[in-house]
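Participant: Sequence and predicted model, in that order:
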Amino acid sequence: MTRTLLRIDASARTDGSVSRELADRVVNRLAPTQVIRRDLADSLPQIDAAWIGANFTAAEARTEDQRAALALSDTLIAEIEAADTLLIALPIYNFGVPTALKTWVDHVARAGVTFRYSEDGPEGLLRGKRAIVVVASGGTEVGGPIDFATPWLRHVLGFIGITDVQVVTADRLAIDPDASRAKAEEQIEKLAA
């Protein structure tokens, strides 16, 4: 049962977005107790040299400026930690993820916080969570040879410990929009609350 859901909207479009529309349907289907919203259309700042310097400074040794540089990243990670389920509304842009979603990943993939390196390789630290990725694309078939978005996002989520990932697909909307939407709606109806 989903108690707290973190909804991440990655579409640059706030009106007429299929990924947002389908994410609304997922929220209605799951009926979580609480929804935390993170709309990436509002844009996140790119990580920069100050952010990297702060990130690679031990927490207890960080200056006030370094803590300020990581404040947004800390907030984004706290949103994930608070959620049982992540819902990512993902449009495919030019075969990949929107830059806003890549920037979100840059903020939340932090060594020692959301993953760590061990003798056996990287280990995700955000275990026990579920992710539902609602994908909308005009012509890129999810799982096809030119889909670089969903395999990348699955890898990133697994890297930080989220391995229970379900994908709802409304792909090839420019080719057969009715069939594409119907397929996605059927997948949403099968999602377990």
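Facilitator: All right, it came through fine. Residues are numbered from 1 along each chain as shown.
Participant: CA only for contacts and neighbour counts going forward, please
Facilitator: OK.
Participant: buried ones in the helix or strand harbouring residue 185?
Facilitator: Per DSSP states H and E: residue 185 is located in helix 177-189. By 16 or more other C-alpha atoms under 10 Å, the buried positions in helix 177-189 come out as 180, 181, 184, 185, 187, 188.
Participant: same deal with stretch 104-117?
Facilitator: Within stretch 104-117, the residues that count as buried by 16+ other C-alpha under 10 Å are 104, 105, 107, 108, 109, 110, 111, 114, 115, 116.
Participant: One more: stretch 31-39?
Facilitator: For stretch 31-39, by 16+ other C-alpha under 10 Å, it's 31, 32, 35, 38, 39.
Participant: which one of the residues you listed is nearest residue 20?
Facilitator: Minimum distance to residue 20 across the buried residues of stretch 31-39 is 10.1 Å, recorded for residue 39 (C-alpha to C-alpha).
Participant: Start and end of stretch 78-96, how far apart?
Facilitator: In stretch 78-96, first residue to last residue: 26 Å (C-alpha to C-alpha, to the nearest Å).
Participant: now do stretch 158-177
Facilitator: End-to-end span of stretch 158-177 (C-alpha to C-alpha): 31 Å.
Participant: Put this next to the first one:
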Amino acid sequence: MSRVLVIESSARQQGSVSRELTQQFIANWQAAHPADQIQVRDLALEPVPHLDATLLGGWMTPSEQQSEAEKAALARSNQLTDELLGADVLVLAAPMYNFAIPSTLKAWLDHVLRAGVTFKYTETGPQGLLTGKRAFVLTARGGIYAGSGLDHQEPYLRQALAFIGIHDVQFIHAEGLNMGAEFSEKGLAQAKAKLAEVA
């Protein structure tokens, strides 16, 4: 039995293509792996605060010297990190906002990319500690960006995940969604076809 952690980051609850892709992923995965546990964390319904001095204090201040706010920030970071540590498969649903990922997803990453927990510094440089995990990234894009210099999603997420030891990463892009019906239908159909193969 594997544990699957799904991170939703679309600001929209209705009419969201990335959420549509996530629902198909979950349905396909459950059909192929009925014993697996799937946890969904929705960053729109439960926003994660952006990295600030309070969270840094929670990480770096000795426990006996922490303020109540720092303790709460550390507890939240620990919960998010524990969810990631316990997952065998990570699914990131990432609509493209202004050529990159939603700020809510960046905030989540800032909580879980933690020295000594998900990576460590060594004499030869940083080393990821989350080896053996798989990740799927489901994107929704108004234009067609894959492989272009305007795609700041895939390179960034590949680097961030590799930094913590997750190298087995598959991207599934639904592109051209705002380029008219023909492009939109084709982009969504291609993404759903790839999702059917993944499970």
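Facilitator: Perfect, thanks for sending it. Keep in mind the model is a prediction, meaning the values are calculated, not measured.
Participant: what about the helices in the first structure?
Facilitator: For the first structure, the helices defined by DSSP state H cover 18-30, 49-55, 64-69, 71-82, 99-108, 149-159, 177-189.
Participant: Let's have the ones you listed in a markdown table, adding distance to residue 143 of the first structure.
Facilitator: Supplementary listing: the helices of the first structure in a markdown table, determined by distance: least, C-alpha to C-alpha, whole Å:
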| stretch | distance to residue 143 of the first structure |
| --- | --- |
| helix 18-30 | 17 |
| helix 49-55 | 33 |
| helix 64-69 | 37 |
| helix 71-82 | 26 |
| helix 99-108 | 19 |
| helix 149-159 | 7 |
| helix 177-189 | 14 |
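Participant: Which one of these lies nearest to residue 91 of the first structure?
Facilitator: Closest approach to residue 91 of the first structure among these (C-alpha to C-alpha): helix 18-30, 6.1 Å.
Participant: circling back: and which of the buried residues of helix 177-189 of the first structure is nearest to residue 26 of the first structure?
Facilitator: When the buried residues of helix 177-189 of the first structure are ranked by distance to residue 26 of the first structure (C-alpha to C-alpha), residue 188 comes first, at 6.2 Å.
Participant: so what corresponds to the closest one in the second structure?
Facilitator: Using TM-score structural alignment, the partner of residue 188 of the first structure in the second structure is residue 195.
Participant: For residue 156 of the second structure, see how far away that match is.
Facilitator: Note on residue 195 of the second structure: its distance to residue 156 of the second structure, by C-alpha to C-alpha, is 22 Å.
Participant: For stretch 144-161 of the first structure, buried residues please.
Facilitator: Buried positions in stretch 144-161 of the first structure, judged by neighbour count with 16+ other C-alpha under 10 Å: 147, 148, 149, 150, 153, 154, 156, 157, 158, 159, 160, 161.
Participant: What residues does the counterpart of the third one in the second structure make contact with?
Facilitator: Spelled out, that is residue 149 of the first structure. Under the alignment (TM-score structural alignment), residue 149 of the first structure pairs with residue 153 of the second structure. Counting by C-alpha atoms under 8 Å, 6 or more residues apart in numbering, residue 153 of the second structure touches 96, 99, 100, 101.
Participant: Farthest pair within the residues you listed?
Facilitator: 99 and 101 (7.2 Å).
Participant: Please name the residues that touch the residue most central in space within the first structure.
Facilitator: Residue closest to the average C-alpha location in the first structure (C-alpha atoms, centre = their mean): residue 88, at 4.5 Å. Under the criterion of C-alpha under 8 Å, 6+ apart, the contact list for residue 88 of the first structure reads 7, 8, 9, 10, 23, 131, 132, 133, 134.
Participant: counterpart of the second one in the second structure?
Facilitator: Okay, so that is residue 8 of the first structure. Aligned by TM-score structural alignment, residue 8 of the first structure pairs with residue 7 of the second structure.
Participant: got it, and the last one?
Facilitator: Structural alignment (TM-score structural alignment) places residue 134 of the first structure against residue 138 in the second structure.
Participant: What is the burial count for its match?
Facilitator: Residues lying near residue 138 of the second structure (other C-alpha atoms under 10 Å) number 25.
Participant: Ok, residue 52 of the second structure next?
Facilitator: Counted with other C-alpha under 10 Å, residue 52 of the second structure comes out at 10.
Participant: Aligned to it, what sits in the first structure?
Facilitator: Mapped onto the first structure by TM-score structural alignment, residue 52 of the second structure lines up with residue 48.
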